[in-house]
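A.B. asks: dropping the sequence and predicted coords here.
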Amino acid sequence: MELVVHAPRALVDGREQAVSVAVRLGRIVGLAPLGTAPPSRLVATLTDDEVLIPGLVDTHVHINEPGRTEWEGFDTATAAAAAAGVTTLIDMPLNSLPPTLNAAALATKRAAARGRCRVDVGFWGGCVPTNLADLPELFAAGVFGVKCFLQDSGVPEFPPVTTAEMRAAMRTIAEVGGLLLVHAEDPGVLHTSPTPQGRDYQAFVASRPEAAETAAVQACIEAAAITRCRTHIVHLSSAGGVALIRRAKADGVPITAETCPHYLVFDAEDIPDGSPQYKCCPPIRGRADQEALWAGLADGTIDIVVSDHSPSTAELKLLEVGDLGLAWGGIGGLQFGFAAVWAEANRRGVPLADVVRWMSTGPATLAGLDHKGRLEVGADADLVILAEAETFTVTDGMIRHRNRITPYLGRELRGVVRARWLRGTELSDDLVAGRLISHEPG
């Protein structure tokens, strides 16, 4: 064996077990009773306060390179991921230039990433009104799915689709067995909502009401029921959205949903005015919505939790001005999402196994990465030693994102990563060991 990890506590099949994990050629080749694995060149043994978990998988990350690398790039994003125990991430098709709308743009994105990733990186494609004919080629080129917006994305090169255009795209995507991701906010509802301006956080929330999300989610459900296209709602934020997804799943609609750490740990009642580091779309809502999201995770309505890491520069965030209408929306949270969710889950009595399922196994399954996000024979040896009871407070100096703007600054989180391996290689802060991964149809 190349590596054996002796773990008195390891999360295997959703429960703690005492095992020795044997690794060869980057894969797990054995899960033996503790202490019975064959000899190995490298051996690691967990202490009493540590637990072995699979590397985390984050399927919602905006890296923005090339084109807007000053917002975030592959070097810094994957360094932040590795620090958090995230060993695989999938990059969103916007805000890079060009956006990932065809095979040529995907090749440009991969060229920018090659040789610069500390963790494994894959790519989503995009779906806009002008590239519906390019979708089969995008899937053939290896994207894990395609994403569309039903309202303005915020960047002109990635325009929204109408409901009719989304249905047309769904038919094409269903034919190739693909996955459609949808940013679900209804443009008509947003158009008639108050215009966001000034420092008042509640006024910003009122500008992106729950009705905008529920109207769009309902349109997605109806289209998915007709086309039978696998459809995934990104960053679900509202109680109404949870109720719709729950009903649709019960009716057999091929739909899944995610939420994000910031919706689970922050609430509108406690967010101070003039704080653009909390601004995202859809917005962080009130405590009742937050409770509905936790309930949706508990009963399986919501499938996964991912970061939606979408940072920008300090100039765009307007921190000194604090105008929530003018500031760029997006949360910088890739490095701290897991520890934030685990801290809140622990407070609520939710076991670590559930959090790992939501933030490792579940995202891997969504993307079709059956060899990621699990401790089992045949899986990639993406391993994390976690001191699950140790807490830490987020300081500016520990932030690895390119722009150190995050709502987690100063917050106490739970779970310290003490070691991590990517395909059997132990990661250090300066090791660039990541590969560019592609979806393989079938």
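C.D. replies: Yes, it's here.

A.B. asks: alpha carbons only for contacts and neighbour counts from here, please
C.D. replies: Fine.

A.B. asks: so which bits of stretch 274-294 are buried?
C.D. replies: 274-287, 289-294 (16 or more other Cα atoms under 10 Å).

A.B. asks: so of the residues you listed, which ones are in helices?
C.D. replies: With helices defined by DSSP state H, the entries of the buried residues of stretch 274-294 inside them are 287, 289-294.

A.B. asks: can you classify Trp358 by secondary structure?
C.D. replies: Of the three states, Trp358 takes helix under DSSP: H, G, I helix; E, B strand; the rest coil.

A.B. asks: if I read this right, it contacts Gly300, doesn't it?
C.D. replies: No: using Cα atoms under 8 Å, Trp358 makes no contact with Gly300, being 9.8 Å away.

A.B. asks: between these two, which is the more surrounded one?
C.D. replies: Trp358 (24 against 15; other Cα atoms under 10 Å).

A.B. asks: gap between the closest residue to the more buried one other than its chain neighbours and Thr87?
C.D. replies: Using Cα to Cα, 6 or more residues apart in numbering and skipping the chain neighbours, the partner closest in space to Trp358 is Ile304 (4.3 Å). Counting by Cα to Cα, to the nearest Å, the gap from Ile304 to Thr87 is 16 Å.

A.B. asks: tell me which residues of the longest helix belonging to the chain are tucked away?
C.D. replies: In the chain, assigned by DSSP H, the helix with the most residues is helix 210-227. Of the residues in helix 210-227, 210-221, 223-225, 227 count as buried by neighbour count, 16+ other Cα under 10 Å.

A.B. asks: run through the neighbouring helices and strands of whichever helix or strand comes after that helix.
C.D. replies: Per DSSP states H and E, the first helix or strand lying C-terminal to helix 210-227 is strand 230-233. With contacts taken as 3 or more Cα pairs under 8 Å, 6 or more residues apart in numbering; DSSP states H and E, strand 230-233 sits against strand 179-183, helix 210-227, strand 255-259.

A.B. asks: could I get the ones you listed as CSV with distance to Leu94?
C.D. replies: CSV is the format used below for the helices and strands packed on strand 230-233 (distance: least, Cα to Cα, whole Å):
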stretch, distance to Leu94
strand 179-183, 12
helix 210-227, 20
strand 255-259, 19
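
A.B. asks: and the most centrally placed residue in the chain, what is it in contact with?
C.D. replies: Most central in the chain under Cα atoms, centre = their mean is Val306, positioned 2.8 Å from the mean C-alpha point. By Cα atoms under 8 Å, 6 or more residues apart in numbering, the contact set of Val306 is 58-60, 258-261, 337, 359, 363.

A.B. asks: try this one next to it:
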Amino acid sequence: MELGSTLSAVRSTRVLIGDRLCPAVVTMRGGKIHEILPESNCSVTAHTEVLDVGDSVVMPGVVDCHVHVNEPGRTSWEGFWTATRAAAAGGVTTIVDMPLNSVPPTTTLDHFHEKLQEATGKCFVDTAFWGGVIPGNQPELRPMIHAGVAGFKCFLIHSGVEEFPHVTDSDLHAAMKQLQGTGSVLLFHAELDVEPKPEETADPRQYSTFLQSRPDVMEMEAIRTVTDLCLQYQVRCHIVHLSSAKPLTLIQRARQAGAPLTVETTHHYLSLSAEDIPAGATHFKCCPPIRGAENRELLWSALRDGHIDMVVSDHSPCTPDLKNMESGDFTQAWGGISSLQFGLPLFWSSASKRGFQLSDVVRLLSQESARLCGLDQHKGRLSPGYDADLVVWDPEREFEISEADIHHKNKVSIVSSVDCEWTTNP
């Protein structure tokens, strides 16, 4: 529905207002929610364009704050046109673009302006941007904050691309001093190199070989570093794509001690398990790795108990050749999974079976992610004055995904079927 200066509306018997589903009409003007009217006492003027969606659920659009768009520089991997089109098709009405794997990366004010120019006129959904912290760019951080970046990301281990090097302890202390008092947030790819590594004779086609090369202790030691920094400087810190449940106790202790620390996990860590990944199936490779089924259930428990704050896609696409699917060599394949379009149905398929409610979906996929990147006064709620970012979908229906359904630029996907069907009205 086109939203301009005139009043328009969406009617449903199931509008999610807070934690309640109820009949209502959501009226909109100028891209903002104008009113939410109870259906039992609703009078919409004859001049209002009304979209009646029956008993489909109407709720706030998903805010996916971990998306690698890769433009400029690696647009053959993905780009704003295809990424945001995929987002819109999946009920994601806002994305936040990571500072890598574009060339140049978003690590200077000039590079940020170049990114903005590339995105102009190509986005189907609202798009915000993370900056990056790399060695030596600390003087760029405050100018980038003033220019509008949502925060910054750094790596404690090799990022996979040479133009975005990982930081040292001295880099981190310098960055923290720059960020103190700004209210900004520093995101951490929380893995540190440790020993031992798997034997060189291990079969590279076996997923277990790759899994052994990225053990839980890598996340544990990295998160120990993050929690110490967070407590010392009292700068907001955020752990991206937590795959291991083992550091959760460390995270809880740091929060109890006053660390302003948040943490996310991803749809693939909640939906998949290492035991089910076939030999040579390199499209399942991501970093940190997908771990075992027991670990997956511990992540779900942490979500239920509030110890993990949000769920994101970590959409990290590449061209098919970089996945080395012909050789099936996990050690050489690019690590990244494309799931931006399918995060909502993937999450609901698993969450609904574990007793989660639709209000939990909004909290974990919209509200908390909007809060992380400073958009929570505009997005993540159905409330007057908030952005009119709506997703309209049917959580009871099932559908199978074919290649023709995928809007990502490259169609390599781990998704074969999910348990719902939906349409979007951002």
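C.D. replies: Cool, got the structure. For clarity, every value in this text was computed on a predicted model and none was experimentally measured.

A.B. asks: now what about the TM-score between them?
C.D. replies: After superposition, the two chains reach a TM-score of 0.95 (TM-score structural alignment, normalised by the length of the second structure), with 416 aligned residues with a Cα RMSD of 1.4 Å.

A.B. asks: neighbour-wise, which of the contacts of Val306 of the first structure leads?
C.D. replies: Thr59 (30 neighbours).

A.B. asks: please, which helix or strand holds it?
C.D. replies: Going by DSSP H and E, Thr59 of the first structure is in strand 56-61.

A.B. asks: re the thing from before, compared with the second structure, how much does the longest helix of the first structure deviate?
C.D. replies: Compared with the second structure after the fit, helix 210-227 of the first structure shows a mean deviation of 0.4 Å (mean Cα distance after the TM-score superposition for the first structure).

A.B. asks: now that helix: which residue numbers in the second structure?
C.D. replies: Aligned using TM-score structural alignment, helix 210-227 of the first structure spans residues 216-233 in the second structure.

A.B. asks: now tell me what touches the matching stretch from outside.
C.D. replies: Under Cα under 8 Å, 6+ apart, the answer for stretch 216-233 of the second structure is 156, 173, 176-177, 180, 188, 190-194, 236-237, 239, 242, 244, 246-247, 250-251, 254, 257-261.

A.B. asks: how far does the longest helix of the first structure sit from the chain's center?
C.D. replies: Between the centre of helix 210-227 of the first structure and the centre of its chain there are 21 Å (Cα atoms, centre = their mean, to the nearest Å).

A.B. asks: leaving out chain neighbours, which residue sits closest to the equivalent of Ala351 of the second structure over in the first structure?
C.D. replies: Structural correspondence for Ala351 of the second structure with respect to the first structure (TM-score structural alignment): Ala345. Leaving out its chain neighbours, the residue that sits closest to Ala345 of the first structure by Cα to Cα, 6+ apart is Pro351, at 7.1 Å.

A.B. asks: please apply the same query to Lys197 of the second structure.
C.D. replies: Per Cα to Cα, 6+ apart, closest to Lys197 of the second structure is Ser213, 5.5 Å.

A.B. asks: that neighbour is in contact with Pro198, isn't it?
C.D. replies: Yes: using Cα under 8 Å, Ser213 of the second structure is in contact with Pro198, at 5.9 Å.

A.B. asks: go ahead and report the secondary structure state at Arg420 of the first structure.
C.D. replies: At Arg420 of the first structure the chain is in strand, as set by three-state DSSP.

A.B. asks: identify the residues contacting the equivalent of it over in the second structure.
C.D. replies: Using TM-score structural alignment, the partner of Arg420 of the first structure in the second structure is Asn425. Listed by Cα under 8 Å, 6+ apart, the contact set of Asn425 of the second structure reads 1, 91, 389-392.

A.B. asks: ok, Glu50 of the first structure next?
C.D. replies: 9, 385-388.

A.B. asks: from the residues you listed, which is closest to Arg118 of the first structure?
C.D. replies: Distances from Arg118 of the first structure to the contacts of Glu50 of the first structure, taken as Cα to Cα, are shortest for Ile385 (17.4 Å).

A.B. asks: which element is the closest one on?
C.D. replies: strand 383-393.

A.B. asks: how much does that strand stray from the second structure?
C.D. replies: Strand 383-393 of the first structure sits 0.9 Å off on average (mean Cα distance after the TM-score superposition for the first structure).

A.B. asks: what does that strand correspond to over in the second structure?
C.D. replies: Using TM-score structural alignment, strand 383-393 of the first structure pairs with 390-400 in the second structure.

A.B. asks: what does that stretch rub up against?
C.D. replies: Taking Cα under 8 Å, 6+ apart as the rule, stretch 390-400 of the second structure contacts 53, 56-62, 91-93, 345, 348, 416-426.

A.B. asks: try stretch 148-155 of the first structure
C.D. replies: 95, 126-128, 159-163, 166, 180-187, 216.

A.B. asks: how about the helices in the stretch 101-250 of the second structure?
C.D. replies: 109-119, 141-147, 169-179, 207-213, 216-233, 248-256 (DSSP state H, counting those that start in this stretch).

A.B. asks: residues in contact with the fourth one?
C.D. replies: If I follow you right, that is helix 207-213 of the second structure. 197-198, 202-204, 274, 277-281, 289-291, 330-331.

A.B. asks: can you tell me which of those are in strands?
C.D. replies: Within the contacts of helix 207-213 of the second structure, no residue falls in strands by DSSP state E.

A.B. asks: closest to Asn403 of the first structure among the ones in helices among the buried residues of stretch 274-294 of the first structure?
C.D. replies: Closest to Asn403 of the first structure, out of all of those and judged by Cα to Cα, is Gln290, at 27.2 Å.

A.B. asks: which residue is the nearest non-sequential neighbour of the residue opposite that closest one in the second structure once aligned?
C.D. replies: Aligned counterpart of Gln290 of the first structure in the second structure: Arg296 (TM-score structural alignment). Spatially, and ignoring its direct neighbours in sequence, Arg296 of the second structure is nearest to Leu270 (5.7 Å; Cα to Cα, 6+ apart).

A.B. asks: show me what the one you found aligns to in the first structure.
C.D. replies: Under the alignment (TM-score structural alignment), Leu270 of the second structure maps onto Leu264.

A.B. asks: same question, Met59 of the second structure
C.D. replies: That one, Met59 of the second structure, aligns with Ile53 by TM-score structural alignment.

A.B. asks: right, and its match touches Leu11 too?
C.D. replies: Yes: when contacts are counted by Cα under 8 Å, Ile53 of the first structure is listed as touching Leu11 (5.5 Å).

A.B. asks: overlap in contacts, these two.
C.D. replies: Contacts common to Ile53 of the first structure and Leu11, judged by Cα under 8 Å, 6+ apart, are Leu375.

A.B. asks: these two: which is more packed in?
C.D. replies: Ile53 (26 against 21).

A.B. asks: which element, helix or strand, includes that one?
C.D. replies: Using DSSP H and E, Ile53 of the first structure falls in strand 51-54.
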